[in-house]
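Chemist: how would this look folded up:
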Amino acid sequence: MSTIYSGLLRKVEHLEQIRIRLTLPDTDFLDLDWSYSKTPSKKIVLIIHGLEGSSRRAYIQGSAKTLTDSGFDVCAINLRGCSGTMNNLYRSYHSGATEDLQSVVNHVLQLDKYSSIFLQGFSLGGNLLLKYLGEKRILAKEIKGALAISVPCQLADSLHQLLRFKNILYAKRFKGNLIEKLKLKQQSFPNLISDVDIEKIKTLKDFDDIYTSKAHGFKDAMDYYAQCSSLQFLNTIEIPTLLINAENDSFLGEACYPNDIAKLHKTLFLEVPKYGGHVGFYGPDNFTYTERRTIEFISNFN
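Modeler: Here you go, the predicted structure:
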């Protein structure tokens, strides 16, 4: 119920978002929706949505409003093809496309305005964020901390859960949205995807076998899941990072709760509240548990 309420019924009002388009190194683009604190701020939070989400989803807008009300600027990232305008290339977004997050970080750094950058990711965006932090790269000194919420840390495990009967409505909706986008891609790239290919897509795994893996340089869906699951990158995260996965998240299996890693980790903190569903945390006055924890966590860096 919390997952459905937050996904379909929750409304967030009085948030202004200003869109700018960022050109990427490969000539594609990302649409970024900016929200600003009422007072000038040197602190910014970059937010990444989940599978088939966007910056206009309530969980993104709720977080953005809470942050701007607390003195932070916000840049809500629309991953490729998720802003309402189809991206230019055959490729789109996926759970491990950290190069796009790096492009946004570079853009924010070039503004030379912010001394503190925080990262927040939900679901697929949370996996992307954790992978980004744990990859072998030198993080900008301005990046102070991160929060990842409802994260499928082991992608194959999460897929297994989504294919179970209990999640059939969610899986059907995700698959339907993805296929509609793929049909639009087909109009621009008829030589890369055929009607027969699209007809073969019966499950989310089929979609990743036929499109996601092939469009992004992976052998197949299982190779994509293996290379992009953030679980294998958690041990090398060096900045303070809070991971919140609800115990009753029906999208996550046991492998998505890295209890053993977090117990020994110096900078990764795992919270497993009993309730919250999948990005379905809610609270009084339209102020969710994860929004409260976000402010509490990043306020420690002021």
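
Chemist: when you work out contacts or count neighbours from here on, use the C-alpha atoms and nothing else.
Modeler: OK.

Chemist: residues near D157, how many?
Modeler: 18 (other Cα atoms under 10 Å).

Chemist: check the offset of whichever strand or helix holds it from the chain's centre.
Modeler: D157 is located in helix 155-162, with elements delineated by DSSP states H and E. Here helix 155-162 is found 16 Å from its chain centre; the criterion is Cα atoms, centre = their mean, to the nearest Å.

Chemist: this one as well, want them side by side:
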Amino acid sequence: MKYEAPWWLPGGHAQTIWPALWARRTLGPPPAYVRERWLAPDGDFVDVDFLWPCAAAGAAPAPLLVLFHGLEGSSRSHYAQAFAGVARERGWGFAVPHFRGCSGEINRAPRAYHSGDHEEIDWILRRLAGLQRTGGGARAPLLAVGVSLGGNALMRWAGEQGGRALASADAI
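Modeler: Okay, the predicted model is just below:
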């Protein structure tokens, strides 16, 4: 299926700017995130914003959708709020791990994030997978998506995993 831009929104620049300024981000109120600060293996920190579903008693654990944001993005980005709205509508949890320096606070270490940072993606995914474990050892689904730079870092992680990517996804 070929994409055809609406007549009133020609060109890639306009199509990029329009949703950032005017598109509806969510149905209902904006997401009310709960922030956790995780101590990274190198002694620095990573802030993760969560949106947890209201679980019904006895219900199966909800999937967790993880968004790796784009360059200078955050949980406040228009696309993050849109993903949060979709997760909320489906009864899923949602998490946005902020790349270093993108959570609104300068990090302690001189290490910066980059589009090939598969080691940090691996550490974050493993930690999030641990949160998805249930009492019986089973794991609720963990879903990951990346936008722009975050998508590149996530795909680099998958590439570094090689044939282990699917097994890793099940194991982590």
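
Chemist: got a TM-score for the pair?
Modeler: Scored by TM-score structural alignment, normalised by the length of structure 2, the superposition of the two chains gives a TM-score of 0.75; 143 aligned residues with a Cα RMSD of 1.8 Å.

Chemist: circling back to that earlier point, residue range for the helix holding D157 of structure 1 in structure 2?
Modeler: Using TM-score structural alignment, helix 155-162 of structure 1 lines up with nothing in structure 2.

Chemist: OK, contacts around the nearest residue to R126 of structure 2 once chain neighbours are set aside?
Modeler: Nearest non-adjacent residue to R126 of structure 2, counting by Cα to Cα, 6 or more residues apart in numbering: I172, 5.2 Å away. Each residue near I172 of structure 2 by Cα atoms under 8 Å, 6 or more residues apart in numbering is listed here: L125, R126, A129, G130.

Chemist: still on that earlier bit, buried residues, the helix holding D157 of structure 1. List them.
Modeler: For helix 155-162 of structure 1, burial by neighbour count (16 or more other Cα atoms under 10 Å) applies to L155, A156, D157, S158, L159, Q161, L162.

Chemist: now the strands for structure 2?
Modeler: In structure 2, the strands defined using DSSP state E lie at 34-39, 45-51, 64-68, 93-97, 142-146.

Chemist: distance between the last one and the chain's centre?
Modeler: I take that to be strand 142-146 of structure 2. 6 Å.

Chemist: same question, the first one
Modeler: Relative to its parent chain, strand 34-39 of structure 2 has a centroid offset of 14 Å by Cα atoms, centre = their mean.

Chemist: residues in structure 1 aligned with it?
Modeler: Strand 34-39 of structure 2 corresponds to residues 18-23 in structure 1, going by TM-score structural alignment.

Chemist: mean deviation of the matching stretch from structure 2?
Modeler: Compared with structure 2 after fitting, stretch 18-23 of structure 1 has a mean deviation of 0.7 Å; criterion: mean Cα distance after the TM-score superposition for structure 1.

Chemist: give me the contact list for that stretch.
Modeler: By Cα under 8 Å, 6+ apart, the surrounding residues in contact with stretch 18-23 of structure 1 are F29, L30, D31, L32, D33, W34, S35, V104.

Chemist: which residue of structure 1 is paired with Q81 of structure 2 in the alignment?
Modeler: Looking across to structure 1 (by TM-score structural alignment), Q81 of structure 2 lines up with Q61.

Chemist: revised request: answer the last question for L71 of structure 2.
Modeler: Using TM-score structural alignment, the equivalent of L71 of structure 2 in structure 1 is L51.

Chemist: count of neighbours near its match?
Modeler: 16.

Chemist: do the same with Q15 of structure 2
Modeler: A total of 14 residues lie near Q15 of structure 2 under the criterion other Cα under 10 Å.

Chemist: give the contact list for the match of L71 of structure 2.
Modeler: Counted by Cα under 8 Å, 6+ apart, L51 of structure 1 has contacts S123, L124, G125, F174.

Chemist: adding distance to E180 of structure 1 and neighbour count, write those out as CSV.
Modeler: As requested, the contacts of L51 of structure 1 are arranged in CSV below (distance: Cα to Cα, whole Å; neighbours: other Cα atoms under 10 Å):
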residue, distance to E180 of structure 1, neighbour count
S123, 21, 25
L124, 19, 25
G125, 21, 30
F174, 10, 17
